[in-house]
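# I would like to see how this sequence folds:
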Amino acid sequence: AASIVIGGVVFQNSMGQKQSSLLASGMSTSMAAQMSGDSAAASIESIKFITDPAQLRAVREAFAWSLRNMWILYTCMSAVGVFFSAFILKTKLNKEHVETKTGLNVEKTPVENVHNV
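The predicted model follows:
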């Protein structure tokens, strides 16, 4: 779950960084704001309504660059996981069942055992 959140943040930040290239392609300020930042992932369906080839190319390049950054993040996270998996030790599990008593009844102390200090 954390991976999805972190990946989404990387994608949104990357799209936000590409807003200037979207504006340079001749895209309107409102459309560039829609395609970058927080609403970038939700605006994928809006791409099919872009008719200008320069704007379409700029949007596709921005999305590709943002997905590239997500791919780099996930590759690094996978490498860290593989690295730390080398330190997992073989442990023999105990086959004997041990019952643990929990709850408020276990914590209660009889009144006669309490000493006044």
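# from here on, just use CA atoms for contacts and neighbour counts.
OK.
# which helices and strands sit right next to the longest helix along the chain?
For the chain, the longest helix by residue count, based on DSSP state H, is helix 53-85. Secondary-structure packing of helix 53-85 (3 or more CA pairs under 8 Å, 6 or more residues apart in numbering; DSSP states H and E): helix 2-17, helix 19-24.
# buried residues in that helix, which are they?
Buried residues in helix 53-85, defined by neighbour count with 16 or more other CA atoms under 10 Å: 55-56, 58-59, 61-63, 65-67, 69-70, 73-74.
# after it, which helix or strand is next?
helix 104-107 (DSSP states H and E).
# one more, so I can put them side by side:
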Amino acid sequence: MRHIHDAPAGLIDFLFTELLLSLKDQGYSEFSLGSVPLAGLEARRGARFSARLGAYIYHHSTQFYNFEGLRSFKEKFDPEWRSVYVAVPPGANIVAVVADVVRLIGGGGRDRVGGKASR
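Alright, predicted model coming up:
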């Protein structure tokens, strides 16, 4: 979701609500708001390094991507959260994998599959 900073407060909520009501009138019973990358990972003692890293990124990377803000926005619509998993080979560069997943979710890399995502 992109917006200008001087847009009226609640505009995106209004647009989503109108969209959902319109789709409901057309007979749709479900709508996917998509996922929230890295949500649900725990930085607890004994967790795998990749889970702790993912949890750290989720909580401390708002200057790059506001994961918590995205989850908060979607939470307003009382979604049914479903886990999504990414399988990576042992020894994979987890930072690069997370960066690629975030870029793909954000819409980058649509023109390439199987290589590094474009910006």
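# can you pull the TM-score for these?
Remark: TM-score between the superposed chains equals 0.23 [TM-score structural alignment, normalised by the length of structure 1]; 49 aligned residues with a CA RMSD of 4.7 Å.
# re the thing from before, farthest pair in the buried residues of helix 53-85 of structure 1?
Distance extremes for the buried residues of helix 53-85 of structure 1: the farthest pair is Gln55 and Tyr74 at 28.7 Å, using CA to CA.
# related to what we said a few turns ago, any chance of the helices and strands packed on helix 53-85 of structure 1 in JSON lines, with distance to Gly81 of structure 1 and mean neighbour count too?
Output for the helices and strands packed on helix 53-85 of structure 1, formatted as JSON lines (distance: least, CA to CA, whole Å; neighbours: other CA atoms under 10 Å):
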{"stretch": "helix 2-17", "distance to Gly81 of structure 1": "12", "mean neighbour count": "17"}
{"stretch": "helix 19-24", "distance to Gly81 of structure 1": "33", "mean neighbour count": "19"}
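# re earlier: the longest helix of structure 1 vs helix 2-17, what angle?
For helix 53-85 of structure 1 against helix 2-17, the angle by axes from the mean of the first three to the mean of the last three CA atoms, to 10 degrees is 150 degrees.
# how about the longest helix out of those in structure 2: buried residues?
Scanning structure 2 for the longest helix, with DSSP H as the assignment, gives helix 11-25. Going by neighbour count (16+ other CA under 10 Å), the buried part of helix 11-25 of structure 2 is Leu20.
# any figure for the gap between Ser72 of structure 2 and Leu23 of structure 2?
In this view, Ser72 of structure 2 and Leu23 of structure 2 are 23 Å apart by CA to CA, to the nearest Å.
# nope, Asp13 of structure 2 is what I meant
15 Å.
# okay, now the residue nearest to Phe67 of structure 2 when sequence neighbours are not counted: neighbour count?
Nearest residue to Phe67 of structure 2 in three dimensions, chain neighbours excluded: Tyr58, at 5.9 Å (CA to CA, 6 or more residues apart in numbering). Neighbour count for Tyr58 of structure 2, taken as other CA atoms under 10 Å: 21.
# do I have it right that Tyr58 of structure 2 meets Leu70?
No. Judged on CA atoms under 8 Å, Tyr58 of structure 2 makes no contact with Leu70 at a distance of 10.8 Å.
# same for the longest helix of structure 2, what does it pack against?
Of the remaining helices and strands, none touches helix 11-25 of structure 2 by 3+ CA pairs under 8 Å, 6+ apart.
# and whichever helix or strand comes after it, what does it pack onto?
Note on helix 11-25 of structure 2: by DSSP H and E, the next helix or strand toward the C-terminus is helix 49-60. If contacts are counted by 3+ CA pairs under 8 Å, 6+ apart, helix 49-60 of structure 2 sits against helix 67-75.
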